[in-house]
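> output the structure for:
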Amino acid sequence: MINKINTIFLKVICRILIKKNQFESCVLRRLYIKLYDIDIGMYSYGCFDPKRVPAKTKIGRYCSFAPTAYIFGRNHGVNFVSLHPYLYNSALGLVKQDTIAITSRVIEDDVWFGHNSVISPAVKFIGRGAIIAAGAVVTSDVPRYAIVAGAPAKIIKYRFEPRVIKNIEKSKWWLRTKSELQKMIKLDSGFIFSPGGVDETN
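Just a heads-up that it's a prediction; the model follows:
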């Protein structure tokens, strides 16, 4: 009973922190690991919702989630006699243990999920800097800096040419704090807002 009360209290705290400062709250992130087994990097937002983001999901820093983006943890039992979750979800009481595992997945840093985008249980990796277009139904892993759209989603193009991607990866800007990023912006020689037009190889 005490544990149940504690859990309810912590969930209330989460809701308060989401409204107050989901971009930067370290406490909120620790609670999401403890309560939901969802690991969310600093400055990522829109993903503090266990109804839309399943357990065993690791999200990098600076990710942007539209409020209608969904990630699904597992499929229904298409090979079972019934598709009903009674047959695969042990929390519902009919099976002793889950018969379909929740997918473990990694979403790297600075990924943008558009409105009504859907990530299927088959997806285990979404690379840094990728864009998931509005309405996309993603059924396979997404490479870094790819823009995917459609149902099923396909790569439309890459955000940058390989040379620019190499420079961005070399910068490791996503590891910077908010204040460090602010300094980068003030000292910017063009790389921040137009990385394709600046040669950072030297």
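
> could you use CA atoms for every contact and neighbour count after this?
OK.

> distance of the residue nearest in space to the middle of the chain relative to Asp39?
Centroid-nearest residue in the chain, with Cα atoms, centre = their mean: Ile59, separated by 4.3 Å. Distance from Ile59 to Asp39, counting by Cα to Cα, to the nearest Å: 6 Å.

> rewinding a little: wait, the residue nearest to the centre of the chain touches Gly41, no?
Yes - using Cα atoms under 8 Å, Ile59 is in contact with Gly41, at 5.8 Å.

> any residues in contact with both of the two?
Common contact partners of Ile59 and Gly41 (Cα atoms under 8 Å, 6 or more residues apart in numbering): Asp109.

> residues touching the residue nearest to the centre of the chain, list them.
By Cα under 8 Å, 6+ apart, the contact set of Ile59 is Ile38, Asp39, Ile40, Gly41, Ser44, Val106, Ile107, Glu108, Asp109.

> do a quick rundown of the strands in the protein.
Counting by DSSP state E, the chain has strands at residues 38-40, 57-59, 64-65, 70-71, 105-107, 112-113, 118-119, 125-126, 131-132, 137-138, 146-149, 154-158.

> distance from the chain centre to the helix ranked longest in the chain, please.
Across the chain, the longest stretch assigned as helix under DSSP state H is helix 2-21. Distance of helix 2-21 from its chain centroid, counting by Cα atoms, centre = their mean, to the nearest Å, is 21 Å.

> outside of that helix itself, list whatever touches it.
In contact with helix 2-21 (Cα under 8 Å, 6+ apart) are residues Ser25, Leu28, Leu31, Tyr32, Leu35, Phe48.

> and this one, please, so the two structures can be compared:
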Amino acid sequence: MVLNDGSKIKSNVFEELKITYYTEKQKADFQKRKVTVMPGSFVSEDSKIGDYAYVGFNCFISKSNIGRYCSIANNVSIGNGEHLIDNISTSGFFYNDPYTILTKDDCNIGNDVWIGVDSIIRRGVTIGNGAIIGANSFVNKNVPDFAIVAGSPAKLIRYRFPEEKIEIIKEHSWWDLELDEATLEIQKIKHLIEQTNVKRQ
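Presented below is the predicted three-dimensional model:
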């Protein structure tokens, strides 16, 4: 992760595998992107966080790609290293390159994803745009766009919207826009959906 030169760092800890950032306002500019990362959270150098994302207190994010407008609650773990269970020993001391081996597969989190408190996202999982992960969930499989999942292991509860509405939202991809433009685009999408509902009636 790279902080913009203009950021005012109150406390930062650089270690071999992870970095902690927070400023006096608990906001930091990651690669010119306005991202909020609360104190006590760790983000590895090889992770990417998109514009307008929020990361709560005491989160651990390793080798993950997180989209724009995501909301990550407190105590969430994304992409934690996994030991090899088929080896004689599971200890990382027997690996030539422990970080590479333990974090072999990236986690990919889409845009506008909400991950509830105390959830764990297993390494290599992909979560689709607009998905919601319920609190205290263990996600060990891919999650489709706009799905709501919860539990340990996480299971599909339902989709946020009917399929037709999901397709309209996906076509407009409002999350690719800056905040002011995205706000207007969301209003347009709402109006379009209302018109579609009227035509059906």
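
> that older thread, can you say which of the strands of the first structure is packed in most?
Each of these was scored by mean neighbour count; the highest is strand 131-132, a mean of 27, by mean count of other Cα atoms under 10 Å.

> identify each buried residue in the lengthiest helix in the second structure, please.
As assigned by DSSP H, the longest helix anywhere in the second structure is helix 179-200. For helix 179-200 of the second structure, burial by neighbour count (16 or more other Cα atoms under 10 Å) applies to Glu185, Ile186, Ile189, Ile193.

> and that helix, what other elements does it pack with?
Applying 3 or more Cα pairs under 8 Å, 6 or more residues apart in numbering; DSSP states H and E, one finds that helix 179-200 of the second structure contacts helix 163-172.

> so which bit of the first structure is the helix it packs on matched to?
Using TM-score structural alignment, helix 163-172 of the second structure lines up with residues 162-171 of the first structure.

> average gap between the matching stretch and the second structure?
Compared with the second structure after fitting, stretch 162-171 of the first structure deviates on average by 0.7 Å (mean Cα distance after the TM-score superposition for the first structure).

> mind putting the strands of the first structure into TSV with distance to Ser179 of the first structure?
Shown next, in TSV, are those (distance: least, Cα to Cα, whole Å):
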stretch	distance to Ser179 of the first structure
strand 38-40	19
strand 57-59	21
strand 64-65	19
strand 70-71	31
strand 105-107	24
strand 112-113	22
strand 118-119	32
strand 125-126	27
strand 131-132	25
strand 137-138	34
strand 146-149	28
strand 154-158	29
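
> ok, which of those strands comes nearest Thr177 of the first structure?
Set against Thr177 of the first structure and scored by Cα to Cα, the strands of the first structure come closest in strand 38-40, at 15.0 Å.

> burial count for Lys25 of the second structure?
11 (other Cα atoms under 10 Å).

> dump the residue contacts of the spatially closest residue to Ala146 of the first structure that is not a sequence neighbour.
Nearest non-adjacent residue to Ala146 of the first structure, counting by Cα to Cα, 6 or more residues apart in numbering: Tyr158, 4.4 Å away. For Tyr158 of the first structure, the contact set (Cα under 8 Å, 6+ apart) comprises Tyr145, Ala146, Ile147.

> what is the equivalent residue in the first structure for Ile121 of the second structure?
Structural alignment places Ile121 of the second structure opposite Ile119 in the first structure (criterion: TM-score structural alignment).

> correction: Glu82 of the second structure
Pairing criterion TM-score structural alignment: the partner of Glu82 of the second structure within the first structure is identified as Asn75.

> for Asn89 of the first structure, see how far away that match is.
According to Cα to Cα, Asn75 of the first structure and Asn89 of the first structure sit 11 Å apart.

> check Tyr43 of the first structure too.
Distance of Tyr43 of the first structure to Asn89 of the first structure, computed by Cα to Cα: 33 Å.

> ditto for Ile18 of the first structure
As judged by Cα to Cα, Ile18 of the first structure and Asn89 of the first structure stand 28 Å apart.

> and for Val164 of the first structure?
Separation of Val164 of the first structure from Asn89 of the first structure (Cα to Cα): 45 Å.

> cool, and Ser189 of the first structure?
Ser189 of the first structure is 54 Å from Asn89 of the first structure, by Cα to Cα.
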